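1. With the sequence up front, the predicted model follows.
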Amino acid sequence: MNASTLTRGSQAGKRKAAPAIEGAARAGFTARGVIYLLVGLLALQIAFGGSGKQADQGGALQEVASKPFGEVVLWALAVGLVGMALWRLSEAVFGAAGPDGNKAKKRVASGARAVFYGFVAYSVISFAAGAGGSGSSDGKSRDATAKAMELPAGQWLVGVAGVVIGCAGVWMAVQAIRRKYHKHMRLGEMSRKVRQAVDVTGVGGGVARGLVFAVAGGFAVRAAYDYEPDKAKGMDDTLRSFTETPAGPWLLVLIAVGLMLFGVFSFAMARYRKV
């Protein structure tokens, strides 16, 4: 069996699974949008001193659970995130949309995203099932860092992980500023005003998200350098750290609004993303 036969088989499999894959992807983007919108709202409350809740995934899930029909919404989010993981897995197996979708680096990246969203989906399912909740991102970060540092060369592993996360954050922000998401969207179906709105949410949201990742990566590097796991921070502590800058809570306000914009951008991706 040669490479061309494998490619034809892969494309045939992708065509058969296309309707299910598309539905899974769009459900996943919608679920991601809800979570980021809620995290942004919680961060905004923290900036104005009106919330002791966690501004992270766990806090967002608790916010959903406290509302009428919250359990139904939680399971809907879980299904959506499972859909996102399956879609990314399908890209790793069959190739992604676009002329370069079959390149090895694209497939590897999709596989990594599938694993990431698989873990996120698992945490939401655990929360919805009442199995101890999602937990604090800060506590998880500190625990994971402490365990990693106990391994041989653990300090270096944590440092490298921090650099990778930080670089990923910078990459996210740069990609957003360059509007690289355009190549993944059906721009021809958008009116001029819709496209402008998508660019506002895509650039503003992408930069805010990237900055949060970059700063979190920096904290991980610092924890490794000082050999102090407690200096590693999850999303909640990372967001709160913005209030300690010379800009005070106003920088957190900007980041919070940016995360909310990213949530709205995810809804646009659910509507216009090429799958």
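-> Arrived safely. Please read all numbers here as calculations on a predicted model, not as lab measurements.
2. okay, CA-based contacts and neighbour counts for the rest of this
-> Fine.
3. What is the burial count for the residue nearest to Ala65 when sequence neighbours are not counted?
-> Distances taken as Cα to Cα, 6 or more residues apart in numbering place Glu71 nearest to Ala65, at 5.8 Å, with adjacent residues excluded. Glu71 has 17 neighbours, counted by other Cα atoms under 10 Å.
4. check which helix or strand covers Glu71.
-> Assigned by DSSP states H and E, Glu71 belongs to helix 70-94.
5. How far away from the center of its chain is that helix?
-> Mean-position distance between helix 70-94 and its chain equals 13 Å (Cα atoms, centre = their mean, to the nearest Å).
6. same question, stretch 82-100
-> Mean-position distance between stretch 82-100 and its chain equals 16 Å (Cα atoms, centre = their mean).
7. take a look at this one as well, against the first:
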Amino acid sequence: MAAAARAGFAARGLIYILVSVIALQIAFGDDGGGQQADRGGALGELAGKPFGAVLLWIVGIALAGMGLWRLSEAVFGGAGPDGSKPTSRAANAGRFVFYAFTSYSVLAYAAGDRGSGSGSSDRRTDDVTATVLGWPGGPWLVGLAGAGVVGAGLWIAFRAARKKFRKHLRTGEMSPHTERVVNVLGVTGGTARGLVFAFAGVFAVVAAVQHRPGKAKGMDDTLRAFRDLPAGPWLLALVALGLAAFGLFSWCNARWRQV
């Protein structure tokens, strides 16, 4: 399971770095080269590279390995003193579902289903939001889900700022300089990732209050919204660099994570 987990962290890091590159292009007027700043856009970028098809299969299989590792932690408990707590097991069960779906979409895309994995996160968000808003009590469900995403994003950012990730790393195997770099990547990357989640959650709450599914935003539109704030493209560039830091931090997890 250790090899599967480390491969999964490496694949996750690659996706975040590709998303950050697209976001940087959007920030400075290139509109991302026509790609979405989300997982689908990252897969499209990867597919266009030499040996892109092979890389897609590797990423999909690696993410499946991450899912299996999370499932094993949900069933048998994870590393560390908190790994067997019910809350940790439940969180890992949720992560297993997420990575299983993500792996399936990437592998389907690699197998030739270009409608899988590469679809716009914005369009999927609109479709799901519109469907739920049509249910009895739908606005409340969307609003609660949005509030939950806001809370989760702020919690991710808070834990990153407090360096909670250190308890999962084998810091004793790092040199002092490496440890400082990993700390900076973990704080910067985790905070940026959490803020993007929280921002997306705010849009979902707005969609619920106004009963307008188009107000909900996927990752691409959420990142583009940063560009429209008073700080303009520089704010989006900072967020993109934060996501790149999270990608690099994922690679550090691939090397030093306790599994």
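-> The structure has been received and is ready for your questions. Quantities reported herein were computed from a predicted structural model and do not represent experimental measurements.
8. can you name the residues of the second structure that the helix holding Glu71 of the first structure overlays?
-> Mapped onto the second structure using TM-score structural alignment, helix 70-94 of the first structure spans residues 52-76.
9. From Val206 of the second structure, how far out is Leu133 of the second structure?
-> 12 Å (Cα to Cα, to the nearest Å).
10. Also Gln25 of the second structure?
-> Distance from Gln25 of the second structure to Val206 of the second structure, counting by Cα to Cα: 28 Å.
11. how close does Arg15 of the first structure sit to Arg8 of the first structure?
-> 11 Å.
12. Oops, could you answer that again for Gly52 of the first structure instead?
-> 54 Å.
13. Repeat that for Ala85 of the first structure.
-> Relative to Arg8 of the first structure, Ala85 of the first structure is positioned 24 Å away (Cα to Cα).
14. repeat for Ala131 of the first structure
-> Distance of Ala131 of the first structure to Arg8 of the first structure, computed by Cα to Cα: 43 Å.
15. Identify the residue nearest the counterpart of Gly210 of the first structure in the second structure in space, chain neighbours excluded?
-> Here Gly210 of the first structure is matched to Gly194 in the second structure, going by TM-score structural alignment. Distance criterion Cα to Cα, 6+ apart; nearest residue to Gly194 of the second structure, sequence neighbours excluded, is Gly153 at 4.0 Å.
16. For the one you found, what is the corresponding residue in the first structure?
-> Structural alignment (TM-score structural alignment) places Gly153 of the second structure against Gly169 in the first structure.
17. Isn't that match up against Gly210?
-> Yes: Gly169 of the first structure is within contact range of Gly210, at 3.9 Å (criterion: Cα atoms under 8 Å).
18. can you give me the helices in the stretch 151-259 of the second structure?
-> 176-210, 219-227, 233-256 (DSSP state H, counting those that start in this stretch).
19. Provide a list of residues in contact with Val253 of the first structure.
-> Ala43, Leu44, Ala47 (Cα atoms under 8 Å, 6 or more residues apart in numbering).
20. Neighbours of the nearest residue to Trp140 of the second structure once chain neighbours are set aside, how many?
-> Leaving out its chain neighbours, the residue that sits closest to Trp140 of the second structure by Cα to Cα, 6+ apart is Ala208, at 6.9 Å. The burial count assigned to Ala208 of the second structure is 26, neighbours taken as other Cα under 10 Å.
21. what's the spacing between the aligned residue in the first structure for Ala208 of the second structure and Gly130 of the first structure?
-> Aligned counterpart of Ala208 of the second structure in the first structure: Ala224 (TM-score structural alignment). From Ala224 of the first structure across to Gly130 of the first structure, the span is 34 Å (Cα to Cα).
22. Over to Arg186 of the first structure?
-> The spacing between Arg186 of the first structure and Gly130 of the first structure, counted by Cα to Cα, is 39 Å.
23. Which one of those two is surrounded by more residues?
-> Arg186 (14 against 10).
24. residues in contact with the more buried one?
-> Tyr272, Arg273, Lys274.
25. between these, which is nearest Val120 of the first structure?
-> Proximity of the contacts of Arg186 of the first structure to Val120 of the first structure (Cα to Cα) peaks at Arg273, which lies at 21.0 Å.
26. Since that was my last question, I'll sign off now.
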